[in-house]
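# following is a predicted model, sequence given first.
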Amino acid sequence: MTDTNANTDTDTSTETNTIDIDSRVSSTDRDPLAVDEVAALTTRIIDNVERVIVGHRNAAEDILITMLARGHLLLEDVPGVGKTMLARSIATSLECSFNRVQFTPDLLPPDVTGVNVFDQQQQVFEFQPGPVFANVVLGDEINRAPPKTQAALLEVMAEQQVTVDGETHPVPDPFTVIATQNDIEPTQTYDLPVAEVDRFTKQIQLGYPNEAEETELLGRVAGHHPIESLEAVATVEDVNRARETVAATTVSESVRSYVAQLAGYTRDNARLGVSPRGAIALVRVAQARAVFEGRDFVIPDDIHAEIHPTWSHRIQTADTVDSAHVVDNALDEVPIE
């Protein structure tokens, strides 16, 4: 089931864009933007997204922070609240290549990653890229596909490459997966493997708009949908240079130690605590948060602002304990030094 309200994309087909899968530039060849330039860039992008999306500025910010932190994002919510349209609006605002994959029970791994096809004229196998070869990949209702198909994303989400028949193919840079998950039909969906959940940097929910926001939304889409006239306000190169700015943001030893102690607390007080990958993800999104705030260094407040959407989905607890409660306890018990 795809989102069907005015904030959402009702096209259920797989979208593909032509892209040179061998065109990658080393990060060492890019000049980072100044911190104030990144702050201005992100404001411009979010303002542009709000021409289409009503009432989800924080969610747009979460997606941008995830992209600048070189990560991926999981959107879990009921159908029809604008998950698909939000992803499209971000990609359009960034002038990024964008592919959408509708996950279904009969979807196969090659439908996602690509496949080698035999060329009878040339008598050779040629790789036909799948929809993961784009800057922004939307996996719509990812939990409708069986685990085998979901697992097709494991390599590309972790390593930004796809291996088919022993040959490795890099995906475009930047690369971000935004996946949506239906959380109201458990008997018709599959659980995401723990390894895949851990690859999602952040997990967020959108929620329903309030009355004023929904009234504004209905007015905007009474005629043509605003996504049809949305234009890019940033380039792929802008994103990559902003990523370099984020990567260069200072994380002091005391902040790194604080994150390590928080992670240790979750491992000691949950059935499954935060992995080292989760700790790295928190540091990276805190770096992006600092740049959003106009700083070139991370402070504990950045950790506090990002810890729940970055860690809560990674923690597994007893049925009577909420994972968010474990995170809250960690913040209460671990001192800031």
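It's in. Numbering: from 1, shown residues only.
# all contacts plus neighbour counts: C-alpha atoms, from now on.
Fine.
# quick one: the strands in the stretch 51-200 of the chain?
Applying DSSP state E, counting those that start in this stretch to the stretch 51-200 of the chain gives strands spanning 73-77, 98-102, 114-119, 124-129, 136-140, 161-164, 167-170, 176-182.
# outside of the longest one, which residues touch it?
The set of residues that contact strand 176-182 without belonging to it, under Cα atoms under 8 Å, 6 or more residues apart in numbering, is 67, 70-79, 83-84, 87, 135-143, 157, 189.
# what's the most buried one of the strands of the stretch 51-200 of the chain?
Across the strands of the stretch 51-200 of the chain, averaging neighbours per residue (mean count of other Cα atoms under 10 Å) puts strand 136-140 on top, at a mean of 27.
# and the angle for it with strand 176-182?
10 degrees (axes from the mean of the first three to the mean of the last three Cα atoms, to 10 degrees).
# can you work out which other helices and strands pack against strand 136-140?
helix 83-93, strand 98-102, strand 176-182 (3 or more Cα pairs under 8 Å, 6 or more residues apart in numbering; DSSP states H and E).
# and the helices in this protein?
35-49, 57-68, 83-93, 109-113, 147-150, 154-159, 194-197, 211-220, 236-247, 253-268, 276-292, 300-311, 323-333 (DSSP state H).
# now distance to Thr180 and mean neighbour count too, for these, in TSV please.
What follows is the helices of the chain, written out as TSV (distance: least, Cα to Cα, whole Å; neighbours: other Cα atoms under 10 Å):
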stretch	distance to Thr180	mean neighbour count
helix 35-49	18	19
helix 57-68	13	22
helix 83-93	7	25
helix 109-113	15	20
helix 147-150	13	19
helix 154-159	15	17
helix 194-197	12	15
helix 211-220	21	14
helix 236-247	23	22
helix 253-268	26	17
helix 276-292	19	24
helix 300-311	15	20
helix 323-333	20	17
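# below is an additional structure, to be compared with the one above:
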Amino acid sequence: MSLFSNSSETPLPPLPNPVPAAPALQQPAATRTPENPQHAMQLAQRMRERFSQGLVGQEQLRESLILTLIAGGHILIESVPGLAKTTAARLLASCVSGTFKRVQCTPDLMPADLIGTQVFDFASQKMITQIGPVHANIVLLDEINRSSAKTQSAMLEAMAEGATTIGGERISLPQPFMVIATQNPIEEEGTYTLPEAQMDRFMMKTIMTYPSSQQEVAMLSLLGNQSSDTMNFERDETQSITLSDVAYLRSAARSVHVSEDVKKYVVDIVSTSRGAGTRPIKGLSSLVRLGASPRASISLLRVAQAQALISGRDYVIPEDVKSHVHDVLRHRILLTFEALADGITADQVIDTIVSTVPVP
């Protein structure tokens, strides 16, 4: 049985006048209207053009950020210092004309420093609520693994619930809301490793690498044309979209049609990581101690829908699933100590899974 229901099996509700009612089994408007995917492509291209103004190379990171935003998830970025993680996050916020907050995580960072707290106002003789930096459209948690487990839990709760509770008052987070967390893989002193269950809350994990020599020269040329090394993140009307456009993209992505065969393909990939699937991999248990959860299936499907949408299609194909399968699964597949000792990576295991699972 598939984990997802086919949207084409549910009749549409009557549409308001003067638009005539749609046939009962017709696809939703976002998939029926051919200009919608084209409009989504245009919006995504405007975001890419905005990124090109301040970020040289890093196409994989750019696409992962755009897809995560459209799919309604959060992303974890792993890289060494100095690869423009903060610049990419600020560029994304300026692309969508949203608010941006950066939190530098440290061991003494408290949950109240993130979500907010209540303070006594002497003028009114009442307690007033001061919201924290998490109340923004795009929140960058720099070096999240330097914050304590208590602070990490507070942030991840806000990610899951879409709201915070301050002094018994529930405050909804602004929409769209997206967390971009970073961690440094080379410094372990003074860090608190993210638990596997909390890592699973991130829709994607992308790994940034050093730019090529040509890209680094292009970066220097870009800086040479500016009066300052600090980029201007002011909104550009010609290369930015609005928060309403983001809401449209998210709604349209959810309406992208996914066939039963593609759904089974998604589940087969995730199940194979757990030692099951239609073609179980012999000896996988000696490499993987814990496979991906059903949440991975949901994330993989949502990312595939977003990929199809910005590719100008109203339906998902297997290539959409495979395009970002590493980003979706690499932090959800836990390797055995023997595999780690042999230098085997999660990406290598994913490559084996993708090559083994039959493509519909």
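Good, I have the coordinates. Since we're looking at a predicted model, the values are computed, not measured.
# can you give me the TM-score here?
Once superposed, chain against chain, the TM-score is 0.86 (TM-score structural alignment, normalised by the length of the first structure); 307 aligned residues with a Cα RMSD of 1.8 Å.
# quick one: which of the helices of the first structure is nearest Val101 of the first structure?
Among those, helix 109-113 comes nearest to Val101 of the first structure, with 7.5 Å by Cα to Cα.
# and that closest one, which stretch of the second structure?
Helix 109-113 of the first structure lines up with residues 111-115 of the second structure when matched by TM-score structural alignment.
# center of the second structure - which residue?
Thr68 (3.0 Å; Cα atoms, centre = their mean).
# which residues touch that one?
74-75, 203-204, 303 are the contacts of Thr68 of the second structure under Cα under 8 Å, 6+ apart.
# same check for those residues, but in the first structure.
Contacts conserved in the first structure for those, counting by both residues aligned by TM-score structural alignment, their matches' Cα atoms under 8 Å: 74-75, 203-204, 303.
# what's the closest of the residues you listed to Ser251 of the second structure?
Closest to Ser251 of the second structure, out of all of those and judged by Cα to Cα, is Val303, at 13.2 Å.
# which of the helices of the first structure sits closest to Pro131 of the first structure?
Distance to Pro131 of the first structure, taken as Cα to Cα, is lowest for helix 109-113 among the helices of the first structure, at 5.7 Å.
# now for that closest one, which elements pack on it?
If you count contacts as 3+ Cα pairs under 8 Å, 6+ apart, helix 109-113 of the first structure packs onto helix 147-150.
# would you mind measuring from the residue nearest to Phe120 of the second structure when sequence neighbours are not counted to Cys105 of the second structure?
Take Phe120 of the second structure and drop its neighbours on the chain: the residue closest to it by Cα to Cα, 6 or more residues apart in numbering is Met127, 4.4 Å away. In this view, Met127 of the second structure and Cys105 of the second structure are 27 Å apart by Cα to Cα, to the nearest Å.
# next: Val270 of the second structure.
The gap separating Val270 of the second structure from Cys105 of the second structure is 32 Å, by Cα to Cα.
# what is the equivalent residue in the first structure for Thr99 of the second structure?
Per TM-score structural alignment, Thr99 of the second structure is aligned with Ser97.
# count of neighbours near that match?
Look at Ser97 of the first structure: counted by other Cα atoms under 10 Å, it has 20 neighbours.
# picking up where we left off before, quick one: closest of the strands of the stretch 51-200 of the first structure to Ile307 of the first structure.
Of all the strands of the stretch 51-200 of the first structure, strand 73-77 sits nearest to Ile307 of the first structure, with 14.0 Å by Cα to Cα.
# where in the second structure does the closest one fall?
Aligned using TM-score structural alignment, strand 73-77 of the first structure spans residues 75-79 in the second structure.
# now do the same for Gln188 of the first structure: its match in the second structure.
Under the alignment by TM-score structural alignment, Gln188 of the first structure pairs with Gly190 in the second structure.
# any idea how far the nearest residue to that match once chain neighbours are set aside lies from Val325 of the second structure?
Nearest residue to Gly190 of the second structure in three dimensions, chain neighbours excluded: Arg146, at 6.4 Å (Cα to Cα, 6+ apart). Going from Arg146 of the second structure to Val325 of the second structure by Cα to Cα gives 28 Å.
# and the match of helix 109-113 of the first structure, how far from the first structure on average?
Aligned to the first structure and superposed, stretch 111-115 of the second structure gives a mean residue distance of 0.7 Å (mean Cα distance after the TM-score superposition for the first structure).
# how far does that stretch sit from the chain's center?
22 Å (Cα atoms, centre = their mean, to the nearest Å).
# equivalent analysis for stretch 65-85 of the second structure, please.
Worked out by Cα atoms, centre = their mean, stretch 65-85 of the second structure lies 7 Å from the chain centre.
# stretch 107-118 of the first structure now?
Relative to its chain's centre, stretch 107-118 of the first structure lies at 23 Å (Cα atoms, centre = their mean).
# wait, doesn't Thr42 of the first structure sit right on Ile65?
No. Using Cα atoms under 8 Å, Thr42 of the first structure makes no contact with Ile65, being 9.0 Å away.
# distance across stretch 182-191 of the second structure, terminal residue to terminal residue?
13 Å.
# and what of stretch 95-109 of the first structure?
Separation of the first and last residues of stretch 95-109 of the first structure by Cα to Cα is 27 Å.
# look up how far Glu59 of the second structure lies from the alignment partner in the second structure of Ile299 of the first structure.
Under the alignment (TM-score structural alignment), Ile299 of the first structure maps onto Ile317 of the second structure. To Glu59 of the second structure, Ile317 of the second structure is 22 Å away according to Cα to Cα.
# which of the kept ones among the contacts of Thr68 of the second structure lies closest to Ile333 of the second structure?
Of all these, Met204 has the smallest distance to Ile333 of the second structure: 12.5 Å, by Cα to Cα.
# who's in contact with Ser227 of the second structure?
Counting by Cα under 8 Å, 6+ apart, there are no residues that Ser227 of the second structure touches.
# right, I mislabeled it, should have said Pro335 of the first structure
By Cα under 8 Å, 6+ apart, the contact set of Pro335 of the first structure is Tyr258.
# Asp268 of the first structure versus that one, what's the distance?
Remark: distance between Pro335 of the first structure and Asp268 of the first structure (Cα to Cα) = 16 Å.
# now Glu76 of the first structure, nearest residue through space, not along the chain?
Nearest in space to Glu76 of the first structure, with sequence neighbours left out and distances taken as Cα to Cα, 6+ apart, is Gln181 at 4.7 Å.
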